[in-house]
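> give me a 3D structure for the following:
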Amino acid sequence: MLRLDICAYNSRLASLVRFGESLSAWALFLELHRHRTDLDPYTFTPVLKACSSLPHPPNPGEQVHGVMIKTGSDQGTVSKTALVDMYSKCRLLCGSVKAFGELESKDVVSWNAMLSSFLSHGLVKDAICMFERMKEEEVEWNEFTMCSMLKACTMSRASSQGKQVHGMMVKMGRDFVVLGTSLIDFYSSVQDIDEAIKVYSSLGESNDGVMCNSMIAGCVKNKRYKEAFEIMCSMRPNVVALTTALAACSENSDLWIGRQIHCMAARLGFTLDTQLCNSLLDMYAKCGKVANSETLFHCIPQKDVISWTAMIDAYRVHGYGLQAFMLFNKMGESHDGVPPNSVTLLAVLSACGHSGLVEQGRACFGLAQEKYNLVVYPKHYACFIDSLGRAGYMEEAWSVFVEMAEEKHMGHSAEVWAALLNACRLNGDISKGEYVAKHLLELEPNNPGNYVIIRNFYAAIGRWDLVEETRILMSKRGIKKEAGGSWVSSFNSGIVQNFVD
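Next up, the predicted model:
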């Protein structure tokens, strides 16, 4: 170890991380830390990148940060930017903000890292404020900045702001080949599909596979099937393109189009692809064809956890709680050896709860912790409490609620309080219900859904005066109940038929 220059090891660390060998990079870093005292910022930068994908709890990135402070390697733009990125990917936003604030000289990469951090945490407004600060400090933007802003506009459905970003790109002469996919995603999300098609057409031969896949998904999502299949005709459809189109079909419940894509996948020999089959399974389930989902599920040669979860969820949606429970039991015992994850557990608990299968729900809850060693989150407790309340087991629901805080040392989230209030409503428990309603409002005073649950509770116990008080409180706080919606998908079947023929 002492014979080689530290630059050689820094290069080796960077190569390992670049090729996804995070564990090997971590092992090499530990060895270097034990034997050398000349570690520099370029040693730590790739290691910080590897930390976000390391399975060690607690986050080793914080330990690396501590070593950097001891060695004085935490100063400088490169080191601080790497810390911003690491904390963001490890879901520690406070660390990202602090590291960014300590930067004395911020370059465009630093600003982009902070923008990306806010967006990855769903904080669109903060990302836009960060962009405004960039303008104020006259930071020269690059393509990554523009992509981040388009993503922010896509997430917030901010049509006018996204068009302004597009205009800035035109004015500054930015590379549309790099930004084309982001623009297409943005215009598709705000239902301006004609503008998305213009962007796609303007790039001509520069369109790559990713951009084509994005354009196909956008067309199907906006029910422009003719254009979607014209793009498919102009390229050789790949698994990603068909999977993306199927996701859009699932969202719009377009069974007929989904079936045509299934036929196309079969003709091209893609039906052995697990990811594509998962999308087909989900599409049929969301279109009400659970029997087709079952057939597909049994034909998938290599089922992954998504396959099992999608089938369990399909049973849940269609009210087949017992089938969902039985399939959950088969997971760990199957020849694939696929253990469930937290999403699987949530699906099966919900399925059992809505089918009145309390004993099966209890069994799933126990199996998750004892057999599969799954981490049980508040959303799982909320689902379990809701199922107990629906079945009339109010005291047990309350015991589970208390156990979360006393034995599991887990805080009660709003969804847990809401589930317990619903249980109180169904079982006519006035004293507990009033206590829960008070805490729910304190926890989330601006969530319109909570007010609806509270009003339903007061109505169920005959307290119409409190129903009116809750309505007045909503009005004073400017909170409005979100309107429901209904839509029917329609399309010209001849478009796809011509393609298939």
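
> every contact and neighbour count from this point should use C-alpha atoms.
Fine.

> how far away is G433 from T470?
15 Å (C-alpha to C-alpha, to the nearest Å).

> ok, the two, which is more surrounded?
G433 (22 against 17; other C-alpha atoms under 10 Å).

> tell me which residues touch that one, please.
Counting by C-alpha atoms under 8 Å, 6 or more residues apart in numbering, G433 touches 420-421, 424-425, 457.

> again, but for A247
217, 279, 283.

> with neighbour count, secondary structure and distance to T181 added, can I get those in TSV?
Formatted as TSV, the contacts of A247 follow (neighbours: other C-alpha atoms under 10 Å; DSSP: H, G, I helix; E, B strand; the rest coil; distance: C-alpha to C-alpha, whole Å):
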residue	neighbour count	secondary structure	distance to T181
A217	27	helix	11
S279	24	helix	22
M283	28	helix	24
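
> one more, please, to line up against the first structure:
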Amino acid sequence: MMQRPPSHLLSLKNRPLNSWNAMIQTSIANGFFSESLDLYSSMLSYGTNGDNFTFPSVAKACAKLRSIRDGIKVHAHTVLLGFQSHVFVQTSLVDMYSKCSHLEDSRQVFDEMPMRTLVSWNSIISAYSHHLRTLESFGLFGEMRSLGTKPSSSTLVGLVSSCTDSGRCSSVHCYGIKVGFDSDLRFSNSVMNMYVRLGMLDDATSLFDSMERRSNVSWSILIDGYAGVGDGVKVFALFNRMRRDLVELDSVAFVGLVSQCAQFEGLSATYSVHGLLIKSGFDREPKLAASTVAMYARRNDLVSARKVFDSVEEKDVSLWTSMIGGYVRHGRSLEALDLFQELLRTTVKPNEVTVITILSACADFGLLSMGEKVEEYVTAAGFGSDLRVCTSLIHMYCKCGCVERAKEIFDGVSSKDLAAWSAMIKGYACHGRGREALALFEEMKKEGLLIKPDAIMFTEILSACSHSGLVEEGLRCFESMERDFGVEPNVKHYSCVVDLLARAGHFDCAAKLVERLPARAQGQAWAPLLSASGAHWGVTFEKLRSEEEAQTTGNYVMMSNIFASLAKWKEATWFRRLVDHGGFVKEPGWSRIL
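Below is the predicted model of the structure:
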């Protein structure tokens, strides 16, 4: 920040301090935060020091840029120039440290302030609330009141954002009513948003109905609340109420409405909402167009989705990503890849979500060459440190058979989460490399990470053991699930263990395990036993005839095929007739041909 000023600023050499302050404030007001710091740097290089108007502005620029390095320098300047007791300057530093995620430094500045105003208290309370430090924010609120500082509605708005339970939620609301803030629209909206966030929709609706004034934000908060729980009927009812009350519609209100169209059967609701978007003039807005594309894609109407996409002239990255994601979701990955290549020919730059989506398409079709090109873009665009992107690359390379390259990417990730570990373990499992999968699982546990294996990871581990014949290791893993990690085994885990035992020839043990399962789970667990039994069909034949839970179409067809391979035509015919004449429906198979 203390570098020589740019050449276009050299004409500012003889400017007075108030002129510098005006330029810095104007730059910040226009959102040019980096330029504001350049101006401040230039001012210092010409021998002009800041004052109580300069430092709050520059601290705000540091906060907006999340630049703690520059923020610390600004703080040092305030101390050197004797502004450590100026309440307005120090309050701006409290806010700056909080916005830069240095809460302890923010609190230290606050504690060292010789005098505090209401704004100072609001800043530190909001800082703790922003970091979800509820106890500390309420403690500060109590301390402020005990020292005789009267809270404002902004104080309560700061408190509201940290509430994590209904008790504190209601107490803040009641206190606000008591001191007369119930007519403050910002306070009411904040409380209503808090109720929605905590799932207290009845309380949110009661507050909404009691409000004398409502803004578009008020309507949007409640619409988003019901949209979040999938209550499409309430969403549409609120939207119609907005129209009856002649509330001016905005794009935010439409977002919740568009997201709920999938709750209704048929496309009539979808077409109605799209028509209203067109009538209201929001159909060409990229963000809403992206939601509309996603709406049609969820209803499997990709033709309409593409028409909406093509109708928008100035497409943003969210619109491109939404259309690409629609193709991927419905297995039309080649069209997704074509659209991605078209995107690369525009001035719009794909973001991390776009990359993750297209990598999924590459994985589905095993398109290694395309996946490698996407990785080149990831490196060029600087997304290589994004954990979600790295996990998607690991998954793609594993699906394309390049397990070693996947491991290279995995090893290069510094802070791995559960998804990254699972992707690599699944990659080993899919390629029958059970020992590597187990070794990686053990490595994860030995590193002492705060990562708890979930049900999906145990499914992959058990599958890896099954396909690699690691019976003892698989059984130990199965036993440790609930005992060591609190993961309750489900039917998939039992099926993996049945498959593990059956592949190793332990048919009696596998059959006994199936018998111990709940009735609704037995039908699925029989499948791996039947598949593995082959020549040992006698172990399962009588069970299959007597166990109602095992009598499924898939199991009958499998047994018919087993008997046919053993030239036991009578038994094969018996099972085939059960499928043909017993009211069972065989689901058709399907495949993709490139």
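
> TM-score them against each other, please.
Once superposed, chain against chain, the TM-score is 0.80 (TM-score structural alignment, normalised by the length of the first structure); 463 aligned residues with a C-alpha RMSD of 3.4 Å.

> count of neighbours near D283 of the second structure?
D283 of the second structure, neighbours per other C-alpha under 10 Å, totals 21.

> typo on my end, L277 of the second structure
21.

> wait, it sits on D283?
Yes: counting by C-alpha atoms under 8 Å, L277 of the second structure touches D283, with 5.2 Å between them.

> so of the contacts of G433 of the first structure, which ones are in helices?
420-421, 424-425, 457 (DSSP state H).

> is it possible to export those residues to TSV including distance to E395 of the first structure and neighbour count?
Below are these laid out as TSV (distance: C-alpha to C-alpha, whole Å; neighbours: other C-alpha atoms under 10 Å):
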residue	distance to E395 of the first structure	neighbour count
L420	11	29
L421	13	29
C424	10	28
R425	13	23
F457	18	26
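
> buried stuff in stretch 569-576 of the second structure?
Buried positions in stretch 569-576 of the second structure, judged by neighbour count with 16 or more other C-alpha atoms under 10 Å: 571-572, 575-576.

> matching residues in the first structure for that stretch?
Alignment note (TM-score structural alignment): stretch 569-576 of the second structure is unmatched in the first structure.

> list the neighbours of that stretch that are in contact with it.
So stretch 569-576 of the second structure is in contact with 556-557, 559-564, going by C-alpha under 8 Å, 6+ apart.

> what's the answer for stretch 274-289 of the second structure, then?
249, 251, 254-255, 292, 308-309, 311-316, 318-319.

> what's the answer for stretch 312-325 of the second structure, then?
284-287, 289-291, 293-294, 305-306, 309, 335-337, 339-340, 343, 348-351, 353-354, 357-358.

> in the first structure, what range does it match?
Counting by TM-score structural alignment, stretch 312-325 of the second structure sits on residues 300-313 of the first structure.

> which residue, other than its chain neighbours, is closest to I495 of the first structure?
K226 (5.7 Å; C-alpha to C-alpha, 6 or more residues apart in numbering).

> coming back round to it: what's the closest of the contacts of stretch 274-289 of the second structure to S546 of the second structure?
Relative to S546 of the second structure, the closest of the contacts of stretch 274-289 of the second structure is T292; by C-alpha to C-alpha it sits at 52.2 Å.

> map the residue nearest to I495 of the first structure onto the second structure.
By TM-score structural alignment, K226 of the first structure lines up with A237.

> helix, strand or coil: sort out W256 of the first structure for me.
What DSSP: H, G, I helix; E, B strand; the rest coil gives for W256 of the first structure is helix.

> could you check how many residues crowd around it?
14.

> got the contact list for it?
Contacts of W256 of the first structure by C-alpha under 8 Å, 6+ apart: none found.
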